[in-house]
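Undergrad: please find the sequence and the predicted model below.
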Amino acid sequence: MPNILLADDHDLVRDTIAAYLRTVEEFNVLTAPDLGGALELMAGIDSIDLLILDYNMPGMNGLDGLVQAREAHPVAKVAIMSGVANRDVANAAMDRGAHGFIPKSLTADTLVNAIKFILAGERYIPFDFGSNDPREKTSGEFANLSAREMQTLEKLCLGLSNKEIARDLDIQEVTVKLHVKNLLSKLGVSNRTQAALFAKERHLF
């Protein structure tokens, strides 16, 4: 059971998210009201798999708190959560070693998916968060994908490799690579993880 520590100075937000995560998934969720409390709690626990830090809470001092947490507990994955930070802050957080950036505007289902991706070793940031790219503003439109590209996207959502997709669809692996390349371009995303997130967040499959 993954150990998650959620640090946020807003009691209602912290307690509501923690209660939801405990209900929908087999997460062991601990909470803290600030960075100092989180680091103190982590010092007395054998293992925290994911530390989620609110960007604006006491002790953070911008992203300095992220760096401090990473240095104190280099094994734990750390994500930044915020309801006000922009894309530049998100990118800066990732550059400083965050394993994910989680906007508070995410839906509950997407929040859970984001946490799962981070725990699985992926780096998470919503690809269309704060974007000015017009391709990314037309999210949810899959009409320009071919039937085979849709099948490929469905397999990506299941976490299958190109070789596994080729076997399932009875086509050559090089053909799968072409389908993946084309659907990434059509969806305006940069990798297969983002494509899977795009589809899952819109409940395509």
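TA: Alright, I've got the coordinates.
Undergrad: can we go C-alpha only for contacts and neighbour counts from here?
TA: OK.
Undergrad: now the helices for this structure?
TA: Assigned by DSSP state H, the chain shows helices spanning 11-24, 35-43, 64-72, 87-95, 108-119, 134-137, 147-157, 162-169, 173-187, 192-201.
Undergrad: Serialize the ones you listed to JSON lines and add fields for distance to N56.
TA: Output for those, formatted as JSON lines (distance: least, C-alpha to C-alpha, whole Å):
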{"stretch": "helix 11-24", "distance to N56": "13"}
{"stretch": "helix 35-43", "distance to N56": "10"}
{"stretch": "helix 64-72", "distance to N56": "10"}
{"stretch": "helix 87-95", "distance to N56": "12"}
{"stretch": "helix 108-119", "distance to N56": "19"}
{"stretch": "helix 134-137", "distance to N56": "27"}
{"stretch": "helix 147-157", "distance to N56": "33"}
{"stretch": "helix 162-169", "distance to N56": "41"}
{"stretch": "helix 173-187", "distance to N56": "33"}
{"stretch": "helix 192-201", "distance to N56": "26"}
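Undergrad: kindly reformat the ones you listed as TSV containing mean neighbour count.
TA: Formatted as TSV, these follow (neighbours: other C-alpha atoms under 10 Å):
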stretch	mean neighbour count
helix 11-24	14
helix 35-43	17
helix 64-72	18
helix 87-95	16
helix 108-119	18
helix 134-137	14
helix 147-157	19
helix 162-169	16
helix 173-187	17
helix 192-201	19
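Undergrad: of those, which is nearest D128?
TA: Ranking those by proximity to D128 (C-alpha to C-alpha) places helix 134-137 first, at 5.7 Å.
Undergrad: distance of the residue nearest to D11 when sequence neighbours are not counted from E149?
TA: Distance criterion C-alpha to C-alpha, 6 or more residues apart in numbering; nearest residue to D11, sequence neighbours excluded, is P33 at 7.5 Å. Distance check for P33 against E149: by C-alpha to C-alpha, to the nearest Å, it reads 46 Å.
Undergrad: over to H99?
TA: Using C-alpha to C-alpha, H99 is found at 29 Å from E149.
Undergrad: now do K155
TA: In terms of C-alpha to C-alpha, K155 sits 10 Å off from E149.
Undergrad: got another one to weigh against that:
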Amino acid sequence: MIRLLIVDDHPVVRDGLRGMLTGDDEFEVLGEAADGAEAVTLAETLRPDVVLMDLRMPGTDGVRAIGMLRERGVPARVLVLTTYDTDSDVLPAIEAGATGYLLKDTPREELFRAVRAAARGEAVLSPSVATRLLGQVRSPAKEPLSQRELEVLGLIARGSTNREAAAHLFISEATVKTHLLHVYGKLGVKDRAAAVAVAFERGLLTPGSGPRS
């Protein structure tokens, strides 16, 4: 029997998943959590085989929760179940350690197969997510980053704040913010973490070496 923890901030979604899964003798739902912090606490206590993890939740989100589970050595496999398949959602979740990534419109039997596969440690991706990840690998950015944008992103990747990056490059903080907005647009992301993740994925940044032209 595969033991599960359901994590979603919407009670109706949790109830629906619980009803679906407990209707099959192969699955046992150990518990439910409404946010990432609660999920980590329950996972440490209940030791599920698979965690069905939503991404966008109040408080501790799914990506942070996945990272916390890895940091604390919780062996559960994490299968993301969300409505979002944008680069800024998919890449951070996979990089944080998710075993699989499914969308909430996944048919029942496909969800069951994915849970079984995740429990075996096999990677599971919905077709649209797989296509998006392949596109990230095969296609360079639509528009290359400028040298200054790479410099700003490199500093951000090393933990600098906007103010610190501005001081280092002898430019204004507003200019740093403008460069970052251009970077987000060119890489197709919405935040700093996703921009850094995509930049490393595409080889624009390399660990310890700063920005590459």
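TA: That came through fine. Because the structure is predicted, anything quoted here is derived from the model rather than measured.
Undergrad: re earlier: can you say which of the helices of structure 1 is nearest to P126 of structure 1?
TA: Shortest distance between P126 of structure 1 and the helices of structure 1, using C-alpha to C-alpha, is found for helix 192-201: 7.9 Å.
Undergrad: which elements pack onto the closest one?
TA: Contacts defined by 3 or more C-alpha pairs under 8 Å, 6 or more residues apart in numbering; DSSP states H and E place helix 192-201 of structure 1 against helix 108-119, helix 147-157, helix 173-187.
Undergrad: which bit of structure 2 covers the last one?
TA: Translated: helix 173-187 of structure 1. Aligned using TM-score structural alignment, helix 173-187 of structure 1 spans no residues in structure 2.
Undergrad: orientation of that helix relative to helix 192-201 in degrees?
TA: Going by axes from the mean of the first three to the mean of the last three C-alpha atoms, to 10 degrees, helix 173-187 of structure 1 is angled at 60 degrees with respect to helix 192-201.
Undergrad: now do helix 173-187 of structure 1: which elements does it pack against?
TA: Applying 3+ C-alpha pairs under 8 Å, 6+ apart, one finds that helix 173-187 of structure 1 contacts helix 147-157, helix 162-169, helix 192-201.
Undergrad: try 10 Å
TA: Applying 3 or more C-alpha pairs under 10 Å, 6 or more residues apart in numbering; DSSP states H and E, one finds that helix 173-187 of structure 1 makes contact with helix 134-137, helix 147-157, helix 162-169, helix 192-201.
Undergrad: reformat those helices as a markdown table; add distance to M94 of structure 1.
TA: Listed next are these as a markdown table, based on distance: least, C-alpha to C-alpha, whole Å:
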| stretch | distance to M94 of structure 1 |
| --- | --- |
| helix 134-137 | 20 |
| helix 147-157 | 24 |
| helix 162-169 | 28 |
| helix 192-201 | 16 |
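Undergrad: the ones you listed: which one's closest to E122 of structure 1?
TA: E122 of structure 1 lies closest to helix 192-201 among these, at 8.3 Å (C-alpha to C-alpha).
Undergrad: now the closest one, how far from the centre of its chain.
TA: Mean-position distance between helix 192-201 of structure 1 and its chain equals 10 Å (C-alpha atoms, centre = their mean, to the nearest Å).
Undergrad: tell me the angle that helix makes with helix 147-157.
TA: 100 degrees.
Undergrad: pull out the buried residues from stretch 49-58 of structure 1.
TA: The neighbour-count check on stretch 49-58 of structure 1 (16 or more other C-alpha atoms under 10 Å) flags D49, L50, L51, I52, L53, D54, Y55, N56, M57, P58 as buried.
Undergrad: now do the first one against L119 of structure 1, distance only.
TA: Pointing back at D49 of structure 1 there. In terms of C-alpha to C-alpha, D49 of structure 1 sits 7 Å off from L119 of structure 1.
Undergrad: and the third one, by the same measure?
TA: Distance check for L51 of structure 1 against L119 of structure 1: by C-alpha to C-alpha, it reads 10 Å.
Undergrad: shared neighbours of those two, anything?
TA: Counting by C-alpha atoms under 10 Å, 6 or more residues apart in numbering, the residues touching both L51 of structure 1 and L119 are N3, I4, A76, K77, V78, H99.
Undergrad: by neighbour count, which of the residues you listed wins?
TA: When neighbours are counted by other C-alpha atoms under 10 Å, V78 leads the shared contacts of L51 and L119 of structure 1 with 28 neighbours.
Undergrad: verify the stated contact: that residue with I118.
TA: Yes - counting by C-alpha atoms under 10 Å, V78 of structure 1 does reach I118; the two are 8.9 Å apart.
Undergrad: overlap in contacts of those two?
TA: Here V78 of structure 1 and I118 have D49, L50, H99, G100, F101 as joint contacts, going by C-alpha under 10 Å, 6+ apart.
Undergrad: list the contacts of the third one.
TA: Spelled out, it's H99 of structure 1. H99 of structure 1 neighbours (C-alpha under 10 Å, 6+ apart): 50-52, 76-80, 93, 117-119, 121-125.
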